[in-house]
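Colleague: next input, structure requested:
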Amino acid sequence: MPSSDKPTVVLVHGAFADASSYAEVIPRLIARGLDVVAPAVPNRSLIGDAAYVASVVRQIPGPVVLVGHSYGGAVITVAGTEDNVEALVYLAGYALEKGESLGELQGRFPDSDLAAALVYTPFPIEGSAAPGTDVSVRTDKFPAIFAADVDPELAAVLAVSQRPLAAQAFADAAPEAAWKTKPSWGLVASSDHTINPDVERYGYQRAGMTTVEVDSSHLVMLAHPERVVDLIEEAVRAVSG
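Modeller: Prediction:
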């Protein structure tokens, strides 16, 4: 159990990925004396995923710095209203406004390369006659769109081990926007082909975040882990006094 005398860093992964996307960040944070939790996000709906992450946060004694990558940014926007969340860090992520959905925010800007590479697959929903829809990325397109500056062998593994995102997650409107009351930091991946970098910039600027730009693919945590750790540490120091 993390100690309660300093912030615990909670790392929230995004769509088409799992907590292993923080594999280069986690050991660096631990080496710097920070407690870390990296939960598995269900990736079923924004409301449900945020509720799950909020439940994880509530069980952590003491303050939390909540970090979200990509779709995980939308999740922390909602889950970050928990009382013990002291700061938010967005990594190539969606910073939604209250009442806004992923689809609405993305719709303000030209599509990224991701839009043409998505695959839609039905999946059964317990207790429902109608199936849900899983969204994933074509495996042959995944490395270039998601991980252009990541080791090609690793990118190939990530491509075939995706954690799909249910289409419902794109439609859910954020019931809250934690950045309105919590200090926030944002990293723009300026060579991102998964999310249009202007989507990231717009959300961060609207929220008044402290923002940095890194010439990186979408998976900035694997491509530039030191830059990510530095930003997280900046947030930790700010809320640690």
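Colleague: going by C-alpha atoms from here, please, whenever you check contacts or count neighbours.
Modeller: Will do.
Colleague: quick check: residue 133 is in a strand.
Modeller: Yes - Residue 133 sits within a strand when classified using DSSP: H, G, I helix; E, B strand; the rest coil.
Colleague: that one: neighbour count?
Modeller: By other C-alpha atoms under 10 Å, 19 other residues sit near residue 133.
Colleague: where along the protein do the helices fall?
Modeller: With DSSP state H as the definition, the chain shows helices at residue ranges 26-31, 46-58, 71-79, 102-106, 142-146, 152-160, 168-171, 197-207, 220-223, 225-239.
Colleague: contacting residues around the first one?
Modeller: Around helix 26-31, the neighbours that count as contacts under C-alpha atoms under 8 Å, 6 or more residues apart in numbering are 35-36, 226, 229.
Colleague: do you know how far the residue lying farthest from the centre of the chain is from residue 165?
Modeller: Largest separation from the mean C-alpha position in the chain: residue 129, at 31.2 Å (C-alpha atoms, centre = their mean). Distance, residue 129 to residue 165, using C-alpha to C-alpha, to the nearest Å: 20 Å.
Colleague: I figured residue 135 hits residue 164, correct?
Modeller: Yes - counting by C-alpha atoms under 8 Å, residue 164 is a contact partner of residue 135 at 5.4 Å.
Colleague: the helices of the chain: which one's closest to residue 87?
Modeller: helix 225-239 (6.6 Å; C-alpha to C-alpha).
Colleague: follow-up on the earlier one: and of the helices of the chain, who's closest to residue 17?
Modeller: Nearest of the helices of the chain (C-alpha to C-alpha): helix 152-160, 7.5 Å.
Colleague: one more to line up against the first:
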Amino acid sequence: MNAAPDMSAQEAGMPTVVLVHGAFAGSSSWNGVIAHLKRRGYPVIAVANPLRGVQKDAAYVRSLLDSMPGPVVMAAHSYGGLVMTEAADGAPNVKALVYVASVSPDVGESVIGLISKYSGSQLASSIKMVPIPLDNGGTTMDQYIQQDKFPEVFAADVDPDTAALMAVTQRPASASAQEEGVTKAAWKTIPSWTLISTQDQGIPPDLQRFLAERAGSTTVEVAASHAVAVSQPGPVADLIDTAARATMS
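Modeller: The predicted structure follows:
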């Protein structure tokens, strides 16, 4: 990964956009958003989120943030919101947080804990658990969405052929990633924006609204599935651009 920002963009005062994907997806899920942002002149880095647990993943992302000299706007999807919330806390170069069909947890909150408080998520009934051996001789569990259920649960408004490919190439998350809570909450000190996907069957829209209001986040709503960055990259890029421009004013 080349973490060096584009110097001409930096000289123009443009922040680097750092994108953090969530569970069951990869960096390529941001491709459409990246294209929009690059056309507007933004330097962009899409992090390969390890999906091994909030603390491990946040430490990985924070190391990237610490290597970047210029201002940063972060955007995160789904579970990536926990990682961003933990990693950005206290990072002086992070000027804005953008939650995309995501969660903005408070200290101690996890994905499973938050989703269980609201109806509408189909994730729990769609997960396949796969045991993974550890170096110490033990095992952990990786979680996948069953391929036949993936399009409906994750990407209902994505082109069917693309959704089928996403199901096959999905990145599993460790069970601990879904169960582990954050120890920091960057949205308490960094301005935030939230895109709520109103047809989301992964993270219930009402949960997204509650979290956005609690964080004092500037909010937009888009009629889209959980995979809004794939199905509607334009509105996602627009919100990131709005957040970035706010940091430059």
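Colleague: please state their TM-score.
Modeller: The TM-score (TM-score structural alignment, normalised by the length of structure 1) is 0.97; 240 aligned residues with a C-alpha RMSD of 1.0 Å.
Colleague: just say which of the helices of structure 1 is most tucked in.
Modeller: helix 71-79 (a mean of 30; mean count of other C-alpha atoms under 10 Å).
Colleague: longest strand of structure 2?
Modeller: Longest strand in structure 2 by number of residues (criterion: DSSP state E): strand 94-102.
Colleague: that strand aligns to what range in structure 1?
Modeller: The counterpart of strand 94-102 of structure 2 in structure 1, using TM-score structural alignment, spans residues 85-93.
Colleague: which residues are in contact with the matching stretch?
Modeller: 57, 63-74, 76, 80, 179, 182-189, 192, 195, 197, 200, 218, 220, 228, 231-232, 235-236, 239.
Colleague: one more time with 6 Å
Modeller: By C-alpha atoms under 6 Å, 6 or more residues apart in numbering, the residues outside stretch 85-93 of structure 1 that reach it are 63-70, 73, 182-189.
Colleague: about what we covered before: what residue of structure 2 matches up with the residue farthest from the centre of structure 1?
Modeller: Residue correspondence to structure 2 (TM-score structural alignment): residue 129 of structure 1 is matched to residue 137.
Colleague: what distance do you get for residue 100 of structure 2 to residue 123 of structure 2?
Modeller: From residue 100 of structure 2 over to residue 123 of structure 2 (counting by C-alpha to C-alpha), the distance is 17 Å.
Colleague: ugh, typo on my part, it should be residue 129 of structure 2
Modeller: Taken as C-alpha to C-alpha, the span from residue 129 of structure 2 to residue 123 of structure 2 is 12 Å.
Colleague: show me what residue 212 of structure 2 lines up with in structure 1.
Modeller: Checking TM-score structural alignment: residue 212 of structure 2 goes with residue 204.
Colleague: report the contact partners of the closest residue in space to residue 208 of structure 1 that isn't next to it in sequence.
Modeller: Counting by C-alpha to C-alpha, 6 or more residues apart in numbering, residue 184 is the residue found nearest to residue 208 of structure 1 once chain neighbours are left out, at 8.0 Å. By C-alpha under 6 Å, 6+ apart, the contact list for residue 184 of structure 1 reads 87-89, 209.
Colleague: now for those, which pair is the farthest apart?
Modeller: Applying C-alpha to C-alpha across the contacts of residue 184 of structure 1, the maximum distance is between 87 and 209, 10.9 Å.
Colleague: the two: who's more crowded?
Modeller: Under the criterion of other C-alpha under 10 Å, the comparison of residue 87 of structure 1 against residue 209 puts residue 87 first, with 25 against 21.
Colleague: and that one, how far is that from residue 77 of structure 1?
Modeller: 11 Å.
Colleague: same check on residue 128 of structure 1?
Modeller: Going from residue 128 of structure 1 to residue 77 of structure 1 by C-alpha to C-alpha gives 29 Å.
Colleague: swap in residue 241 of structure 1?
Modeller: In this view, residue 241 of structure 1 and residue 77 of structure 1 are 23 Å apart by C-alpha to C-alpha.
Colleague: burial count for the equivalent of residue 24 of structure 1 over in structure 2?
Modeller: In structure 2, residue 24 of structure 1 lines up with residue 32, judged by TM-score structural alignment. Residues lying near residue 32 of structure 2 (other C-alpha under 10 Å) number 17.
Colleague: excluding its backbone neighbours, what's nearest residue 32 of structure 2?
Modeller: Of all residues not flanking residue 32 of structure 2 in the chain, residue 233 sits nearest, at 5.3 Å (C-alpha to C-alpha, 6+ apart).
Colleague: mind listing residues that contact stretch 194-208 of structure 1?
Modeller: Contacts for stretch 194-208 of structure 1 (C-alpha under 6 Å, 6+ apart): 95, 112, 114, 145-146, 190.
Colleague: which two from those residues end up farthest apart in space?
Modeller: Maximum distance among those (C-alpha to C-alpha): 20.8 Å, for 95 and 145.
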